[in-house]
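[1] need the 3D shape of this:
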Amino acid sequence: MTLEQLRYLVTLAEEGNFTRAAERVFLTQPALSVQIRRLEEELETRLFDRNKRPLEPTEIGRRVIAQARRVLEEAEKIKLMLGGGAELFQGLFRVGVIPTLAPYLLPRLLPQITRQWPQLKLSVREELTPSILQDLLEGRLDAGLIGTAEQMPGLERLPLFEERFIAYVACDHPLYSSPTLHPSEIPLEDTWILAEGHCFREQVLAVCRPGVARRRVEFQSGDLETLVHLVEEVGGITFLPEVALWTLPLPKWNHLRPLLPEVGRTVHLLLREGTLKRPVALALGEQVQAVFRSLPRGDRLG
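    Got it, this is the predicted structure:
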């Protein structure tokens, strides 16, 4: 088993296709197939299910690929030791961001990063928290931005900032006349929420008063902006994290109501323990904090 074979293995897993993977590693497709087959023979196991399209790793293959990524990362550390670490802010850095953060932070965050580290190639994916956790553990991501305090072996979690949840209330709703809302006042049956799988959904459900009636229309969205439009056109209430206020036109701030007592979440940076790219991840976290400090805040509401 060689480092080159492990690199071929990881590339094939990322591409899911022998032809594209071969192009990336500058081999012919038959030559790459031979290398993967030799590795499987040495390990005495099948690493890929070749009947799937795109190509998928077997269960044992996923574990081997995750370990191969760690081995390649450790090998890269040796080069960096000799080079003084200057190469850390070059090459590819992969980040996963939950959907209730991505539309608000990224438009301001990405230009700052590309200006500060022009040699860094940033790959950003909008994903739900479970996918971010899995991709971090298996080496498909270098960092993640999430809104829950996940604690998993092998992952380091660093708090970045705390933000409040703000209610967005329709003009014809009885609570619209209240300058502030107590969470126990807000009925679940009046509240538009995100679809299952979003951590923000569970956080909102924990805030609302349990429902005793059902809505005439049941709808669950994966997008906060859709929920805002539903409040405006259909009625009811939804919730927004403070980061979402940046994109909200000022006339719509009339619909916002702070919660007392305050309810919110802590946004965390996740990275693999011992990762080679930890300095890059920490620098990213500092930029996220700076962006959050610059955004319109819910404290303007009182």
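[2] when you work out contacts or count neighbours from here on, use the C-alpha atoms and nothing else.
    Noted.
[3] pull out the buried residues from stretch 29-42.
    For stretch 29-42, a neighbour-count test (16 or more other C-alpha atoms under 10 Å) marks 32, 33, 35, 36, 37, 39, 40 as buried.
[4] report the distance from the helix or strand where the fifth one lies to the chain centre.
    The secondary structure element spanning residue 37 is helix 29-43 (assigned by DSSP states H and E). Taking C-alpha atoms, centre = their mean, to the nearest Å, one finds the center of helix 29-43 at 34 Å from the center of the full chain.
[5] just checking, what packs against that helix?
    For helix 29-43, the packing partners by 3 or more C-alpha pairs under 8 Å, 6 or more residues apart in numbering; DSSP states H and E come out as helix 3-15, helix 18-24.
[6] turn the buried residues of stretch 29-42 into CSV, columns for distance to residue 288.
    Listed next are the buried residues of stretch 29-42 as CSV, based on distance: C-alpha to C-alpha, whole Å:
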residue, distance to residue 288
32, 40
33, 42
35, 42
36, 40
37, 44
39, 41
40, 42
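[7] helices of the stretch 151-300 of the chain, residue ranges please.
    Here the stretch 151-300 of the chain has its helices, by DSSP state H, counting those that start in this stretch, at 199-205, 224-233, 278-294.
[8] residue 265: which of these is closest?
    Of all the helices of the stretch 151-300 of the chain, it is helix 199-205 that lies closest to residue 265, at 8.2 Å by C-alpha to C-alpha.
[9] next, the structure of the following sequence, for comparison with the previous one:
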Amino acid sequence: MTIQQFRYIIALDEHRHFAKAADVCMVTQPGLTIQLKNMEEEIGIKIFDRTKVPLKPTLLGIEIIARARKVLREVDAIRDFVVNQKNDLEGEVTLGVITTLSPYLIPQFIKAMKDLVPKMHFNIIETGTGQLLEGLHTGTIDIALMATPTGISGLKEYPVFNEPFVAFLHSSHSMVAQEYYEMNEKDKPYLLLLQHEYCYNAQLLDICGLEQQRDKQLDQFSYDINSIETLKNLVRADLGFAIIPQLSILNEKDDSLFKPFKDPKPVREISLVVADTFSKKLLLEKMSKTIWNCLPENLKENFSYRKIQWNDSPYFIKATNSFK
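    Here you go, the predicted model:
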């Protein structure tokens, strides 16, 4: 038995005529007749007495039709529930954001969302990619704002924007007077990475054409860097160079040391990521639009780019496998 068959027998009960019921159900009369016959054969009971004019349900048919109406009421209630869930803009949601994006976007996002969805409460967690994926898997995080694609089944990704990478050079760098930065072999040993940000580091190594971080002794110090701001200060101290996301230079007063790449620019895709069971679709639409509106105009323009992957990077696979 199917839901559609239930709709057919209810229409027949209401109109007591095959042609009228078929018209209401937007199906051919032979098609409706076949479906009724299939249902009666399946349950072994005649639902309608076809010898009567107008058509009349049998005694058992009356009970079956009544039960079918009850089932359809439940089906409609489920549909209404799902629609309400998708459009619900109340309650609490946990948003996880990658650390390399959160400081530069979330303050504007919070300010904009406060007025847009005043009945929603956001718990915002700033953490690394691995923790975001784990949180989505366990349910401790409802929505993640992160670099994609993840390549993980069971997750749905809703791309919001592409963020270019830019090079940050120290003042004595040989290319400081150039309009664009071009990778050279001499720079590769001096690339500064972020500790435990394996997704981000994998993207940087891809841009540089490296499979793993090269060892470089910088005097008697080694660096366990965990923030882009610390990384930028190390560059200013002439201790290496960095490739950083474009949003991280928005508040820089002197942009002469930040160099874009030539087209196609290397970018990371930033998406809202949820479990495939997440139901608040309208909320995702509102968040996506709000994030887009928070971006500077130059990120909204069309430009030639190449998307930098991370989940299939040898560096990423090796680094994350060591923790399994």
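[10] can you pull the TM-score for these?
    Overlay of the two chains. TM-score (TM-score structural alignment, normalised by the length of the first structure): 0.65; 221 aligned residues with a C-alpha RMSD of 2.8 Å.
[11] in the second structure, what stretch matches the helix holding residue 37 of the first structure?
    Across the second structure, nothing matches helix 29-43 of the first structure (TM-score structural alignment).
[12] to the chain's geometric centre, what's the distance from the helix or strand following that helix?
    Where DSSP H and E defines the elements, the next helix or strand beyond helix 29-43 of the first structure is strand 48-49. Centroid separation for strand 48-49 of the first structure versus its chain: 27 Å, with C-alpha atoms, centre = their mean.
[13] now residue 140 of the first structure: which helix or strand?
    When elements are assigned from DSSP H and E, residue 140 of the first structure belongs to no helix and no strand.
[14] next, count neighbours for the residue nearest to it when sequence neighbours are not counted.
    Excluding the flanking residues, the one nearest residue 140 of the first structure by C-alpha to C-alpha, 6 or more residues apart in numbering is residue 94, at 7.5 Å. Neighbourhood size, residue 94 of the first structure [other C-alpha atoms under 10 Å]: 17.
[15] check contacts around the counterpart of residue 278 of the second structure in the first structure.
    Aligned counterpart of residue 278 of the second structure in the first structure: residue 275 (TM-score structural alignment). Shown in contact with residue 275 of the first structure (C-alpha atoms under 8 Å, 6 or more residues apart in numbering): 73, 142.
[16] measure residue 121 of the second structure to residue 73 of the second structure for me?
    33 Å (C-alpha to C-alpha, to the nearest Å).
[17] pick out whichever of these two has more residues nearby.
    residue 121 (15 against 12).
[18] just the element for the more buried one, please.
    Applying DSSP H and E, one finds residue 121 of the second structure within strand 120-127.
[19] just the angle between the helix or strand residue 114 of the first structure falls within and helix 224-233, please?
    Element membership of residue 114 of the first structure [criterion: DSSP H and E] is helix 102-116. Computed by axes from the mean of the first three to the mean of the last three C-alpha atoms, to 10 degrees, the angle separating helix 102-116 of the first structure from helix 224-233 equals 140 degrees.
[20] pretty sure residue 149 of the first structure sits against residue 203.
    No. Taking contacts as C-alpha atoms under 8 Å, residue 149 of the first structure lies outside contact range of residue 203: 11.9 Å.
[21] residues shared between the contacts of the two?
    Counting by C-alpha under 8 Å, 6+ apart, nothing touches both residue 149 of the first structure and residue 203.
[22] tell me roughly how far the helix holding residue 114 of the first structure lies from the second structure on average.
    For helix 102-116 of the first structure, the mean distance from the matching residues in the second structure following superposition reads 0.6 Å, by mean C-alpha distance after the TM-score superposition for the first structure.
[23] give me the helices and strands touching that helix, please.
    helix 278-294.
[24] now for the helix it packs on, which elements pack on it?
    Counting by 3+ C-alpha pairs under 8 Å, 6+ apart, helix 278-294 of the first structure packs on helix 102-116, strand 155-169, strand 264-272.
[25] any idea of the angle the first one forms with strand 120-126?
    When you say that, I think you mean helix 102-116 of the first structure. Computed by the same axes, to 10 degrees, the angle between helix 102-116 of the first structure and strand 120-126 is 180 degrees.
[26] how far away from the center of its chain is helix 102-116 of the first structure?
    14 Å.
[27] ditto for stretch 172-190 of the second structure
    With C-alpha atoms, centre = their mean, you get 35 Å for stretch 172-190 of the second structure.
[28] give the buried residues for that stretch.
    176, 181, 188, 190.
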